[in-house]
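>>> Mind looking at a prediction? Sequence and model below.
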Amino acid sequence: MNERYECGVCWTVYDPAEGDEVGQIPAGTPFASLPDEWRCPRCDAGRERFLRLSEPPPAGEAVDVETRLDALLASYRRTRDTSIRGLPIDNPHLDVEAVGFHRDGDAWLGVLITSWFMNVVRFPAMLGAWEERDEGEVVERTFPSGTYDFTLSRVAGFGLLETCSLISPMGAFDDPAVVRAVAEAALEEIEREPEPPPQATTRLSRRQLFGRRGHGGERAREP
């Protein structure tokens, strides 16, 4: 089995084709054959924190947005269930949801709701499009309403995405329907074209209107 696994803590990938030099695991060792005491070579997390990586389509192929969203939600639900549940930042009234995702140039844009934050999220519309970028990179994205900072990160079991924080934590909410409405309103506001400034209007009196000079420099006669 050549399936790769990714650490859910630090995103280190275990590739059977390479093995693990730190743990003295020879190349060609499947993940299932790793010893029980084996741990992540970067963050020392146990085997149970690793998630299987599905084989991505070839780079340059358009993503299926529903499949990608399913993977995104599944990843954050695992994080909630294994790391967030029971902490003060966790809001048990809320689930992990995706709201309003649609194409935004070369990416998909929408709002990700979890029990501990709400973010605007972008991820590439083409597989492998962002692999050359550095995690932690902050980039300015311009929308009709203004310019916003997005941070690039890698999510275990999903891949690269950009996030712009809206709300965290989520303790002020107890109704998922209200949270969805807030997410929709935030997305609409970001993409709303600004109102044009009101045009100044000057009301001229009859004397001002007819008393202006004509092209020849003579004052126009009043009727």
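Perfect, thanks for sending it. Since this is a predicted model, take the numbers as computed values, not measurements. Residues are numbered from 1 along each chain as shown.
>>> For the rest of this, base every contact and every neighbour count on C-alpha atoms.
OK.
>>> doesn't Arg77 fall inside a strand?
No. Assessed by DSSP: H, G, I helix; E, B strand; the rest coil, Arg77 does not belong to a strand; its assignment is helix.
>>> what about it, neighbour count?
19 (other Cα atoms under 10 Å).
>>> Can you tell me, leaving aside adjacent residues, what's nearest to it?
Using Cα to Cα, 6 or more residues apart in numbering and skipping the chain neighbours, the partner closest in space to Arg77 is Val96 (6.3 Å).
>>> check contacts around the one you found.
Residues in contact with Val96 (Cα atoms under 8 Å, 6 or more residues apart in numbering) are Leu73, Tyr76, Arg77, Leu112, Ile113, Thr114, Ser115.
>>> Please identify which helix or strand holds the nearest residue to Leu127 once chain neighbours are set aside.
Taking Cα to Cα, 6+ apart, and ignoring the residues beside it in sequence, Leu127 has Ala59 as its nearest neighbour in space, at 4.8 Å. If you go by DSSP states H and E, Ala59 is not part of any helix or strand.
>>> ditto for Leu152
Judged by DSSP H and E, Leu152 forms part of strand 146-155.
>>> Let me see the ranges of the strands in this structure.
5-7, 13-14, 50-52, 97-104, 107-113, 118-124, 138-143, 146-155, 159-167 (DSSP state E).
>>> Show me what the third one is packed against.
By that I understand strand 50-52. On a contact count with 3 or more Cα pairs under 8 Å, 6 or more residues apart in numbering; DSSP states H and E, strand 50-52 meets strand 5-7.
>>> Now do the strand it packs on: which elements does it pack against?
If you count contacts as 3+ Cα pairs under 8 Å, 6+ apart, strand 5-7 packs onto strand 13-14, strand 50-52.
>>> hang on, isn't Arg103 packed against Leu109?
Yes. If you go by Cα atoms under 8 Å, Arg103 and Leu109 touch, sitting 6.1 Å apart.
>>> Of these two, which one has the most company?
Leu109 (22 against 14).
>>> need the contact list for that one.
Gly100, Phe101, His102, Arg103, Val120, Val121, Arg122, Phe123.
>>> Go again with 10 Å.
Neighbour list for Leu109: 99-103, 120-125, 162-163, 187 [criterion: Cα atoms under 10 Å, 6 or more residues apart in numbering].
>>> okay, pairing it with this:
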Amino acid sequence: MSSGFRQPAVRDELPPVTGIIGEDPAPRLTTMYRRIWFETMHEMPFVNAALSVEALGFHRWQPDDSTTTGPAATPPDARSTPAAQTPAGDWIGAVITPWFINLFVLPGGGTLWSDRPRGERCLLEFPIGPLEFIADHDPAAEIPKFQYCPLFAPPSEFPSQTAARAAALAALAAMFAPPPGVRRSAAASLSKKSESSRRAFFRRIAQG
């Protein structure tokens, strides 16, 4: 891993080997973040009360699977495709909460996922180019381990759940189907590991 990554001053030990998630993780993620919302976050001053917890767009993807596409054509209210109807691979999707909108990677048996200590950052390759994800884990949670890429935190600019959903799906679509002429420049800017550059890029995509 490049020494240029920002790493926490104190790092966790490497967590136990992750079990493969064999079915759509969206319901479990929704349950997990709804619990966090009611237990610890609902009174925070920076939350957007117009938003609710929703996990969406989850599908399995392999980096070398040219036939697998992201949810570019998925309508905002569509459910994720069942795992039995999709090729093997790790889970990619988005989660909306009143305090963030993030991209997620979860272990599905593919080659994208690798177990990492909490807080460690890594670059994961997608058709658009490399994206920086942050590892997290909580053995007691509904989804014990995941990696996330922050998009909007807090998501204060969204007036409704519909707007937040459209932005999350647009960001997911951009990861897998970059428009002509965007891929090279996007990959170059994102590979510099700049949080502000990545967020600015996805803001442009998500907000049209």
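Cool, the structure landed. Everything quoted here is computed from the prediction, not taken from an experiment.
>>> Could you tell me the TM-score of the two chains?
TM-score for the superposed chains, counting by TM-score structural alignment, normalised by the length of the second structure: 0.59, backed by 137 aligned residues with a Cα RMSD of 2.6 Å.
>>> Serialize the helices and strands packed on strand 5-7 of the first structure to TSV and add fields for mean neighbour count and distance to Phe150 of the first structure.
Formatted as TSV, these follow (neighbours: other Cα atoms under 10 Å; distance: least, Cα to Cα, whole Å):
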stretch	mean neighbour count	distance to Phe150 of the first structure
strand 13-14	20	25
strand 50-52	20	26
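>>> Using a markdown table, lay out those together with distance to Gln208 of the first structure.
As requested, those are arranged in a markdown table below (distance: least, Cα to Cα, whole Å):
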| stretch | distance to Gln208 of the first structure |
| --- | --- |
| strand 13-14 | 79 |
| strand 50-52 | 79 |
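>>> Does Ile134 of the second structure touch Tyr148 like I think?
Yes. Ile134 of the second structure lies in contact with Tyr148 (Cα atoms under 10 Å); the separation is 5.3 Å.
>>> what do those two both touch?
Going by Cα under 10 Å, 6+ apart, residues that sit against Ile134 of the second structure and also against Tyr148 are Phe104, Val105, Arg121.
>>> follow-up on the earlier one: what is the aligned counterpart of the residue nearest to Arg77 of the first structure in the second structure?
Using TM-score structural alignment as the criterion, Val96 of the first structure maps onto Val53 of the second structure.
>>> now swap in Ile190 of the first structure and tell me
Under TM-score structural alignment, Ile190 of the first structure pairs with Met175 in the second structure.
>>> tell me which residues of stretch 161-179 of the second structure are tucked away?
161, 164-178 (16 or more other Cα atoms under 10 Å).
>>> same check, this time on stretch 136-151 of the second structure
Those would be Asp136, His137, Glu142, Ile143, Lys145, Phe146, Gln147, Tyr148, Cys149, Pro150, Leu151, for stretch 136-151 of the second structure by 16+ other Cα under 10 Å.
>>> any chance you could map the helices in the second structure?
Under the criterion DSSP state H, helices of the second structure are mapped to 26-36, 161-176, 183-190, 195-206.
>>> Adding distance to Pro117 of the second structure, write those out as CSV.
Listed next are these as CSV, based on distance: least, Cα to Cα, whole Å:
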stretch, distance to Pro117 of the second structure
helix 26-36, 20
helix 161-176, 25
helix 183-190, 23
helix 195-206, 20
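>>> For the equivalent of Cys164 of the first structure over in the second structure, give me its contacts.
Under the alignment by TM-score structural alignment, Cys164 of the first structure pairs with Cys149 in the second structure. Cys149 of the second structure makes contacts with 94, 101-105, 121, 131-135, 195, 198-199, as judged by Cα under 10 Å, 6+ apart.
>>> In ChimeraX, select just the buried ones from those residues.
ChimeraX command restricting these to the buried ones, with burial defined by 16+ other Cα under 10 Å:
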select :94,101,102,103,104,105,121,131,132,133,134,135,198,199
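>>> quick check, nearest of the contacts of Cys149 of the second structure to Met41 of the second structure?
Nearest to Met41 of the second structure among the contacts of Cys149 of the second structure: Ile101, at 14.4 Å, using Cα to Cα.
>>> What sits closest to that closest one if chain neighbours are left out?
Here the residue nearest Ile101 of the second structure, using Cα to Cα, 6+ apart, is Phe152, at 5.1 Å.
>>> thinking again about what came up before, could you give the number of residues near the residue nearest to Leu127 of the first structure?
By the criterion of other Cα under 10 Å, Ala59 of the first structure has 12 neighbours.
>>> again, but for the one 5 residues further on
Applying other Cα under 10 Å, we find 11 residues neighbouring Asp64 of the first structure.
>>> Identify the residues contacting the residue of the second structure most remote from its centre.
Ranked by distance from the centre of the second structure (Cα atoms, centre = their mean), the top residue is Glu43, with 24.5 Å. Contacts for Glu43 of the second structure (Cα under 10 Å, 6+ apart) come out as Trp37, Ala49.
>>> let's see it at 8 Å
Contacts of Glu43 of the second structure by Cα under 8 Å, 6+ apart: none found.
>>> corresponding residue for it in the first structure?
That one, Glu43 of the second structure, aligns with Gly86 by TM-score structural alignment.
>>> Check the gap between Pro130 of the second structure and Arg28 of the second structure for me.
Relative to Arg28 of the second structure, Pro130 of the second structure is positioned 27 Å away (Cα to Cα, to the nearest Å).
>>> which of the two has more neighbours?
Comparing Pro130 of the second structure with Arg28 by neighbour count (other Cα under 10 Å), the higher total belongs to Pro130, at 20 against 14.
>>> wait, doesn't that one sit right on Ala187?
Yes. Checked against Cα under 8 Å, the pair Pro130 of the second structure and Ala187 is within contact range at 6.1 Å.
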